[in-house]
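**Q** Attaching a predicted model along with its sequence, questions to come.
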Amino acid sequence: MVSLPGPPTLNLLWFLFLGLSALAPTSRAQTQLHVPAGLSRLQAVEGSEVVLPTWYTLKGEVSSAQPWEKPIVLWFLEQEGKDLNQVLAYANGAITSKPRISLVYTMPSRNVSLRLQGLQEKDSGFYRCSVNVFDKQGVNKGFNSKTIELNVLVPPAPPSCRLLGIPHVGTNVTLSCQSPRSKPAAQYLWERPAPSPEVFFPPVSDDIHGSLRLKNLSTSMSGMYICKAYNEVGSAQCNVTLEVSTGSGAAVVAGAVVGTLVGLGLLAGLVLLYHRQGKAPEEQANDIKEDATAPRTLPWPKGSDTISKNGTLSSVTSARALRPPQGPSRPGASTPTPNLYSPLPSPKLTDTAGAHPQPTPPTPSGVSSAALSRMGAVPVMVPAQGQAGSLV
């Protein structure tokens, strides 16, 4: 037993009176303690007050308390897992009690009902009342006790509402609702107010955990959703606004991927362009300009196909190959076409001492030296020979 705070002499008296009640002779009249039928279990709401109704009588005596009666009244609170806690004591006209706890009637009185104010959840438990009555001579009139169970209920605290998921058309979201404190545990109800009133039931709504799952969202599902947390002693609510957008989560992701790829492509193009500009000067040096003028071929000097005065001999390669055959032309005979692949005639050697250089034969059909050069003719220098046939 835990003693109440108070004067030490008063605590001493409790043990003294309890000892005397055990040693003192008991008369025929015995103490009887009463609790109204059906009130041995009480429920009350947190923050309110409650009265635990109890009174005593002496066996054979139904009248009110007599001036000679000297009762000892003790109230205890018994909770699971805790020691017995004394909450009020009355003896010899003195009362000691815990805060918020008092007797309903002024003592001495046979009505020993207990009042508890400003109830808290921790006030729940079993309250035991013990009464021991003595007369003036110290004769014990009897001892008795009764127990009343008190359960303090707590209405749900205001819950918090949350939206889990991204509300796009065609997706799924979950609305969550949870009360932080409630006794007994709160249950939950989801509903939509006007102009589109709707109440949701399981399995869409979980009335134990407070969740509401909405599937395949559409724009018509946008609006306010209200969650009510309730138990047998009260309720509280919260709300969340759902705005369903027409954008698709997959489209957003695809757009981001496409944008990234386009950006990488542009970056690669810029890098290639930079490298090509760096190599452009080198490549231009090797390019052949189609519109450039062909270089002019140097003209051949006259007499290049004869023996020079200094002892050298020139031969005409392509010019003589293209020269038509010499001979009298017959009437009706066609002029033969020059054959580029006919063998070249052997050059005639002349004496360099007194001979005069032969005139340069004319080119066939009046072909100029520049034309022969474009046709692929190449001048070749042949070493000069003497009369004996030796090289000079």
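**A** Right, received. Where do you want to start?

**Q** CA atoms for contacts and neighbours, from now on please.
**A** OK.

**Q** which residue ranges form the helices in this protein?
**A** With DSSP state H applied, the chain shows helices at 8-23, 249-286, 318-321, 369-374, listed in chain order.

**Q** Identify each buried residue in the strand ranked longest in the chain, please.
**A** When every strand of the chain is counted residue by residue (DSSP state E), the longest turns out to be strand 140-153. Neighbour counts over strand 140-153 (16 or more other C-alpha atoms under 10 Å) mark 140-143, 145-153 as buried.

**Q** what about Arg100, neighbour count?
**A** The burial metric for Arg100, expressed as a neighbour count using other C-alpha atoms under 10 Å, is 12.

**Q** Excluding sequence neighbours, find me the nearest residue to it.
**A** With C-alpha to C-alpha, 6 or more residues apart in numbering as the measure, Gln117 is the residue that lies nearest to Arg100, at 5.2 Å, once sequence neighbours are left out.

**Q** And that neighbour, how far from Pro156?
**A** According to C-alpha to C-alpha, to the nearest Å, Gln117 and Pro156 sit 20 Å apart.

**Q** Second structure for comparison follows:
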Amino acid sequence: MDSARLLALQVLMALLHYCPTASVSVTTSHEKVVAHENSNAVLSCEFKTEKDPNPRIEWKKNGKDITFVYFDGSFREPYAGRAAIIGATVTLHSVTQKDSGVYRCEVTAKQDHVPLGEISVTLNVLVPPHTPSCEVPETVSSGSAVELQCEDKQSVPAATYSWYKDNKLLGAQAVDSHYSLDPQKGTLKFKAVTKADAGHYRCESSNDVGPPKSCAGHKMEVKEFELSLPILIAVGAGGFLLLLLCCLGVCLCYRRGCCCCCRRRHTHKESKQSRNQPNYSPPMQDPRFYKHTKSFML
């Protein structure tokens, strides 16, 4: 009896092992796809169903809002006219940086026990350097702090920057150098420019995708600080106006009695000096205000 049960259990296990599961499976050969700008990008999607011979295939792009790429048997904007599908694999033509993102392939087989299967594919479009924008001041004063800026917003991965003066590459600054370079931000900073810093400056952006690009560049002049005639006139006029206001303030204060304490001190000083003189006689006291200081008897 025990052997019969054991045999039945083995047969049941074998049937379960060879019985196919009624579900759709979706796979991809490349989960991460890297493509250069204006080239083709292949988004792989392979599926297998157990019962449904004509499953429904959909492609979507993830983001703040879900965008349909392929739906109901046709491509949607902005992919219509520049994409193709074979099976469930999609090929995007002439991709740009806007095409970068996460795409999702969905296969729906209604006749299968598990009707839905999906897989995600990440597309990263590489962009070579573009001509950067350069900001170089035309005229600066000697001894002032100056910053030159360079920026390329389009390259992927982000570009690194280098600066040239009169077509000569500016090397990494020394510890005691009066300028500093930032290859990631694209800035060239002078602590205090001198006449020797005058020249033609241009910036170059580069990454590993394509050849570097350079801006046209601009000429920077360094002038010594000089007091021009208009500045001297303005300074003189300001000083005269300040002096005039001070005089008016003193006169106004004198008229309103702000200086009475000064006059009282001056009068007290004159009185003290007169008492110290030999012929000084104290003022007579009014008898009405006389008071006895001592008591006496006749």
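**A** That came through, no problem. No experiment lies behind these values; they were computed from the predicted model shown.

**Q** Next, format the helices of the first structure as CSV and append mean neighbour count.
**A** Compiled in CSV, the helices of the first structure are given as follows (neighbours: other C-alpha atoms under 10 Å):
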stretch, mean neighbour count
helix 8-23, 14
helix 249-286, 11
helix 318-321, 20
helix 369-374, 14
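
**Q** okay, how far is it across stretch 25-34 of the second structure, tip to tip?
**A** Using C-alpha to C-alpha, the end-to-end distance of stretch 25-34 of the second structure comes to 25 Å.

**Q** And that stretch, what's buried?
**A** Under the neighbour-count rule (16+ other C-alpha under 10 Å), stretch 25-34 of the second structure has 25-28, 31 buried.

**Q** Next: stretch 95-102 of the second structure.
**A** Neighbour counts using 16+ other C-alpha under 10 Å place 95-97, 99-100, 102 of stretch 95-102 of the second structure among the buried residues.

**Q** With stretch 44-59 of the second structure instead?
**A** By neighbour count, and taking 16+ other C-alpha under 10 Å as the criterion, the buried residues in stretch 44-59 of the second structure are 44-50, 52, 55-59.

**Q** same deal with stretch 202-218 of the first structure?
**A** Residues 205-207, 210-212, 214, 217-218 are the ones in stretch 202-218 of the first structure that count as buried (16+ other C-alpha under 10 Å).

**Q** Rebuild those residues as CSV, extending it with distance to Gln178 of the first structure.
**A** As requested, these are exported to CSV (distance: C-alpha to C-alpha, whole Å):
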residue, distance to Gln178 of the first structure
Ser205, 13
Asp206, 11
Asp207, 11
Gly210, 6
Ser211, 8
Leu212, 12
Leu214, 18
Leu217, 23
Ser218, 26
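
**Q** What residue in the first structure is paired with Glu46 of the second structure?
**A** Across the two structures, Glu46 of the second structure finds its equivalent in Trp55 of the first structure, going by TM-score structural alignment.

**Q** how much space between its match and Glu282 of the first structure?
**A** When distances are taken as C-alpha to C-alpha, Trp55 of the first structure and Glu282 of the first structure turn out to be 118 Å apart.

**Q** before we move on, what about Val382 of the first structure?
**A** Per C-alpha to C-alpha, Val382 of the first structure is found 42 Å from Glu282 of the first structure.

**Q** Equivalent analysis for Gly247 of the first structure, please.
**A** Distance from Gly247 of the first structure to Glu282 of the first structure, by C-alpha to C-alpha: 53 Å.

**Q** Also Ser373 of the first structure?
**A** As for Ser373 of the first structure, its distance to Glu282 of the first structure is 32 Å (criterion: C-alpha to C-alpha).

**Q** the strands in the stretch 1-150 of the second structure, which residues?
**A** Remark: strands of the stretch 1-150 of the second structure, listed N- to C-terminal, are 25-27, 32-36, 41-43, 46-48, 56-61, 67-71, 74-75, 83-86, 89-92, 101-108, 116-126, 133-135, 139-141, 146-151; assignment by DSSP state E, counting those that start in this stretch.
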